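Q: structure for the following, please:
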Amino acid sequence: MPKNTDAHELHRAVLEAQLDGLLYLDSGGFIRYANAAAGLLLDSSAADLVGTTFEYPLHNTERTELEITLKDQEKRILEARVSGSENGLEGHVLVQLRDISDLRQSNLIHHTFYDHLTDLPNRMLFKDRLKLELFHSQRSRKLVAVVVLNINRFKSINEALGYTLGDRILQLVASRLRETFRRSDTVARIGSDEFGLVLPGLNKAEDCSRLASKIITAFEEVCTVDRHELYLSVCLGIALHPDDGTTVDTLLKNAGTALDRARQQGRNTFQLYSEANQTLAYERVELERQLCKAMDNEEFEVYYQPQISLVDHRILGGEALLRWNSIGSGLVPAYHFITLAEETGLIQPIGDWVVRTVCRQIALWEKLTDRPFCITVNISPLQFSRDGFVDNLIALIKECGLDTSHLGLEITEHLLMKDVSVAVRDLRRLKELGISISIDDFGTGYSSLSYLRKFPIDVLKIDQSFVREVTVNQNDAEIASAIVTMAKALNLTVIAEGVESREQLEFFQRLGCDGVQGYLFSRAIPVTEFSTFLTDPNIFAAKAC
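A: Have a look, this model is predicted:
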């Protein structure tokens, strides 16, 4: 570094005054100049640095982070920026050093305690803040509400529309929750599709209902995400300190128990924790234990519910429905254990057992009657999406030697939308074999005319939620009418589920519906009783007329 002119002295003074460290390296990597700040940053003196080599790797014109070990073994993170020398000497570089240890530490703390997608506190920070609020509430004598929130059907949305859009939905939910509550409240993401809230300073338990309604209202408006219009809904579980627990883990557990109860009741619902909920949670764990043993204990049985033609009033066939006669709990309703089987993955072996049982039974019925009939089996998304499902079904059909026109599969709208190209391919293979394909619970999912044209479907089953009040609710009547009209335009068969009254039957007869199924004709019955129905096709003629 030149020294002999006033300009050079001024230049040196300016360099020495810099807070950033400055090093001037020659082509061999030797330090020819170091200012005082560089000496401090490198745990040395400027004079001792001159003449030594700079032992840390540098990348020309790029930002480099260097980890320096000081004499006392403390670590320091330096940012190094490299540029060519001002006087143009070839191979000479100027290195600017800046201590970013505090910034790195701050970023590390943020990454440790905040969710990277939503920038909300994560589960760790949520529990820490809850612990602090519990301490404060002991002095203020105020209640603290712990809320666990779950997005309904988020997994289905994720699988149908993609994980990128799923991430955008999570960000939108986080934003709406932040906008809904005070800065003193904690809103956190504590699971993949679960959010937690700590709401301190409540005066009475009744305040929770108001807060829960406030949350649900925040999601009543349509959400537009990347040009998709979605109606999101949530379920909430709420536990109160000190009534429902005095520790962080107990309150979280009890709020989770309340959330499970809210999920069972439907969308946009909330539940406060109670001892009764806790009892239900224990019962659920026990039911899961029994379910795991049910296959080995041969506790399952297939019942059949008849489907009746509204054209000739004969029996069309029936729907195979699983029944569980538990050794420990007696007859368990399907809506209790089917969801549990899906959540635990047991639905796959149970579903396979049902398909095998039905196929073997169809082969027996073929020997009893030569009249046409079709027995439909519900297929879960886990079964259908599993590799080899179609091939295994084909092998089973060959093994039983049954006529494939006697077998039908019932699938849901959501299943079709998980992977459209794969679903179309597999359904076409099944259709080519002569297997009938029904869409179950039609009207509760996407209900799109475009996808009905795309998939090789034979039957639409109108969901019983529309059938139930079709004679007293104009909206349900119009929906049912629209479904029948659309199905007829596409040359599809329509069956109304859950027909329980003569008035409902006459309504669907007027619409030109092809068939019905429901308690008006028969509940689901054991195989021996259904065999009698199947061999006497006119058994329901009087009721259907």
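Q: C-alpha from now on. contacts and neighbour counts both.
A: Fine.
Q: ok, now which ones touch the closest residue to residue 301 other than its chain neighbours?
A: In space, not counting the residues next to it along the chain, residue 301 is nearest to residue 323; the distance is 5.2 Å by CA to CA, 6 or more residues apart in numbering. Residue 323 is in contact with 300, 301, 302, 303, 331, 332, 333, 334, counting by CA atoms under 8 Å, 6 or more residues apart in numbering.
Q: out of the residues you listed, which is nearest to residue 159?
A: Taking CA to CA as the measure, residue 159 lies nearest residue 334 of those, at 25.3 Å.
Q: the closest one reaches residue 326, doesn't it?
A: No: using CA atoms under 8 Å, residue 334 makes no contact with residue 326, being 11.8 Å away.
Q: so for those two, which residue has more residues nearby?
A: residue 326 (18 against 13; other CA atoms under 10 Å).
Q: how about the more buried one: what's its closest non-neighbour residue?
A: Per CA to CA, 6+ apart, closest to residue 326 is residue 299, 5.9 Å.
Q: another sequence for comparison is provided below:
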Amino acid sequence: MPIKEITESFSLEKIVPFFQPIMDLEAESVWRYECLARLINEQEVTFLPNDFLFIVERNNWCQQLTETMLLQSAQYFRHLNIPWNINIDTQDLLNPKLIPFVRDVLAEYPHRERISIELTAHAALHYENELAHFVQQCSELGIGIFIDNVGATPVNVQRLLSLPLTGVKLSGNLINHYVEDPQLQQFVDHVCEVAHAKDVAIVAEHVENQSTIELLKQLSIRYAQGFLFYPPGKEAMSH
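A: The predicted structure is shown next:
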């Protein structure tokens, strides 16, 4: 893809949230949405973060991107009766201005309990103290925390789940190779056992076929996300 196509007229205003459903397999309906950044250029071509994040990082616009995504998503869901998640990265976790910004945005926001922030297991592993403080601050604001991509990085599940999390999202690799890999089976079974005991939701990521659904039901994993539910490029757009 030509870099020129993105860089020539790039601006943060052209980045908008698209919404991927996280499904409730028991209810067979959408449980909540994950808000993902997409860039739309002048020709209305949609680009994924891998295509444009280098510009954001090069210009030190990471904080502004997080803020604009939060503002747009909050506005879209303000009067909708559906929970939603927004992603942050390590820089956001370490940014002392993020929580004050979130607090201001949500000052008069209805039903804050529908909002959750997603953070990768990689960031959780490397910044445990900061994560614990961040989770506490989010709890005080009445919003939830999901840990994303669990299993892609070695992590102490027991310690992670000692925090008051809303949910954990299991890396697609864990479920895709569960049947043939005893070590993965042990890890997934342990995560499920601890999460269920603590009433933390478990989401399976990158679900692409019906046979995976049958496995998830056997594992008592209620929530799932992946191309089986939204083919590539078919996410809902904010506006």
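Q: which position in the first structure pairs with residue 149 of the second structure?
A: In the first structure, residue 149 of the second structure lines up with residue 441, judged by TM-score structural alignment.
Q: next, count neighbours for its match.
A: 21.
Q: for the helix or strand where residue 135 of the second structure lies, buried residues please.
A: Using DSSP states H and E, residue 135 of the second structure maps to helix 128-141. Within helix 128-141 of the second structure, the residues that count as buried by 16 or more other CA atoms under 10 Å are 131, 132, 134, 135, 136, 138, 139, 141.
Q: which residue is nearest the centroid of the first structure?
A: With distances taken as CA atoms, centre = their mean, the first structure has residue 155 as the residue nearest its mean C-alpha position (2.4 Å).
Q: how about the strands in the second structure?
A: 15-24, 29-40, 46-47, 84-87, 115-120, 144-150, 167-170, 201-204, 223-224, 236-237 (DSSP state E).
Q: mind giving me CSV with those and columns for distance to residue 158 of the second structure?
A: Below are those laid out as CSV (distance: least, CA to CA, whole Å):
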stretch, distance to residue 158 of the second structure
strand 15-24, 25
strand 29-40, 25
strand 46-47, 37
strand 84-87, 23
strand 115-120, 16
strand 144-150, 12
strand 167-170, 12
strand 201-204, 15
strand 223-224, 21
strand 236-237, 35
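Q: deepest-packed of these, please.
A: strand 223-224 (a mean of 26; mean count of other CA atoms under 10 Å).
Q: whereabouts in the first structure does that one align?
A: So strand 223-224 of the second structure sits over residues 515-516 in the first structure, by TM-score structural alignment.
Q: by how much does that stretch deviate from the second structure on average?
A: Superposed on the second structure, stretch 515-516 of the first structure shows a mean distance to its aligned partners of 0.6 Å (mean CA distance after the TM-score superposition for the first structure).
Q: let me know the closest of the contacts of residue 323 of the first structure to residue 342 of the first structure.
A: Proximity of those to residue 342 of the first structure (CA to CA) peaks at residue 334, which lies at 11.9 Å.
Q: which residues touch the aligned residue in the second structure for that closest one?
A: Applying TM-score structural alignment, one finds that residue 334 of the first structure aligns to residue 49 in the second structure. Residues near residue 49 of the second structure by CA under 8 Å, 6+ apart: 37, 38, 39.
Q: likewise residue 25 of the second structure?
A: 222, 223, 224.
Q: in the first structure, which of those residues remain in contact?
A: For the contacts of residue 25 of the second structure, the contacts that are reproduced in the first structure, applying both residues aligned by TM-score structural alignment, their matches' CA atoms under 8 Å, are 222, 223, 224.
Q: correct me, but the first one touches residue 214?
A: It stands for residue 222 of the second structure. No: Residue 222 of the second structure sits out of contact with residue 214 when judged by CA under 8 Å, with a separation of 11.0 Å.
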